[in-house]
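Undergrad: sequence isn't available, so here's the structure alone:
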């Protein structure tokens, strides 16, 4: 059975900067995935002050789904909706996605806190997902 993951990068003003479904694509669950992840943002805000680490592990659960979070020093949140319990793999995925996001921020043509619409970014996120999550 292949797993489905929903990955989102949420900016400092709680707007989605990037989102994608990784694995099996299911159109009927797209909006539910968005809702679950964005509903967990308040829990991320609470959890980030209880830890000094960027990776906050699983911060919320919805039925069989877990929401894991990673908060950058600039308060950008990387969120992953998943069914698995592979904390080390998810932490490595977040760390590499954070590095990829930083490289995007360094691009002089990218306006901070605007949606990331780069096909190269999509490809690299999918490669990282295959490397760590599948």
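TA: Ah, there it is. Computed from a predicted model, the values in this text were never measured in an experiment.

Undergrad: switch to C-alpha atoms for all contacts and neighbour counts from now on
TA: Noted.

Undergrad: give me the neighbour count for residue 41.
TA: The burial count assigned to residue 41 is 19, neighbours taken as other Cα atoms under 10 Å.

Undergrad: oh sorry, the question was meant for residue 87
TA: By other Cα under 10 Å, the residues close to residue 87 number 13.

Undergrad: adding another structure so you can compare the two:
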């Protein structure tokens, strides 16, 4: 499964970043921010094709020795970045797409909340209950 999930605003500042091994949190933040350059390259390479197609999934952005970084961009240019453990070889591309679709649906639910101010950090109540 994913070890880090990030939602990045159109202006490239983080709205939400959560990683599971807390001792490597800074490492995952760095990976997410460095992946934004690759996301921008892929978006500019697609150009108008991205607008014409409905394909929002960017695929594998880059692999490292221990992790694989995947990307997804919404129509409003909000970016989702997911870091997955490389040792999980059973994880297929369509499963990654499915996780991004679920994340996108959750993000849409947050944006539809009348009490959320667009641009503020996204917080999860379930993570604060502990």
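TA: Thanks, I have it. Because the structure is predicted, anything quoted here is derived from the model rather than measured.

Undergrad: got a TM-score for the pair?
TA: Here the superposed chains carry a TM-score of 0.80, computed using TM-score structural alignment, normalised by the length of structure 2; 117 aligned residues with a Cα RMSD of 2.0 Å.

Undergrad: any chance you could map the helices in structure 2?
TA: 25-46, 48-52, 93-111, 125-128 (DSSP state H).

Undergrad: what's the closest of the ones you listed to residue 65 of structure 2?
TA: The closest of the helices of structure 2 to residue 65 of structure 2 is helix 25-46. By Cα to Cα, the value is 12.4 Å.

Undergrad: how about the closest one: buried residues?
TA: Residues of helix 25-46 of structure 2 classed as buried by neighbour count (16 or more other Cα atoms under 10 Å): 25, 28-29, 31-33, 35-36, 38-39, 42-43.

Undergrad: can you check stretch 121-130 of structure 2 too?
TA: For stretch 121-130 of structure 2, the buried set under the neighbour-count rule, 16+ other Cα under 10 Å, comprises residue 122.

Undergrad: now swap in stretch 56-74 of structure 1 and tell me
TA: Using 16+ other Cα under 10 Å as the test for burial, stretch 56-74 of structure 1 gives 56-61, 65-71.

Undergrad: for it, which outside residues touch it?
TA: Stretch 56-74 of structure 1 is contacted from outside by 12, 36-37, 40, 43-44, 47-48, 54-55, 77-84, 87, 91, 94, 98, using Cα atoms under 8 Å, 6 or more residues apart in numbering.

Undergrad: now which residue in structure 1 aligns to residue 34 of structure 2?
TA: Taking TM-score structural alignment as the alignment basis, one finds that residue 34 of structure 2 is matched in structure 1 by residue 39.

Undergrad: contacting residues for the residue nearest the centre of structure 1?
TA: Compute the mean C-alpha point of structure 1, and by Cα atoms, centre = their mean the closest residue is residue 79, 3.0 Å away. Residues touching residue 79 of structure 1, when contacts are defined by Cα under 8 Å, 6+ apart, comprise 7-10, 37, 67-70.

Undergrad: repeat the analysis, applying 7 Å as the threshold.
TA: 7-9, 37, 67-70 (Cα atoms under 7 Å, 6 or more residues apart in numbering).

Undergrad: for it, which non-adjacent residue is spatially closest?
TA: Counting by Cα to Cα, 6 or more residues apart in numbering, residue 79 of structure 1 lies nearest to residue 69, which is 4.6 Å off, once chain neighbours are set aside.

Undergrad: what does that neighbour align to in structure 2?
TA: In structure 2, the residue matched to residue 69 of structure 1 (TM-score structural alignment) is residue 71.
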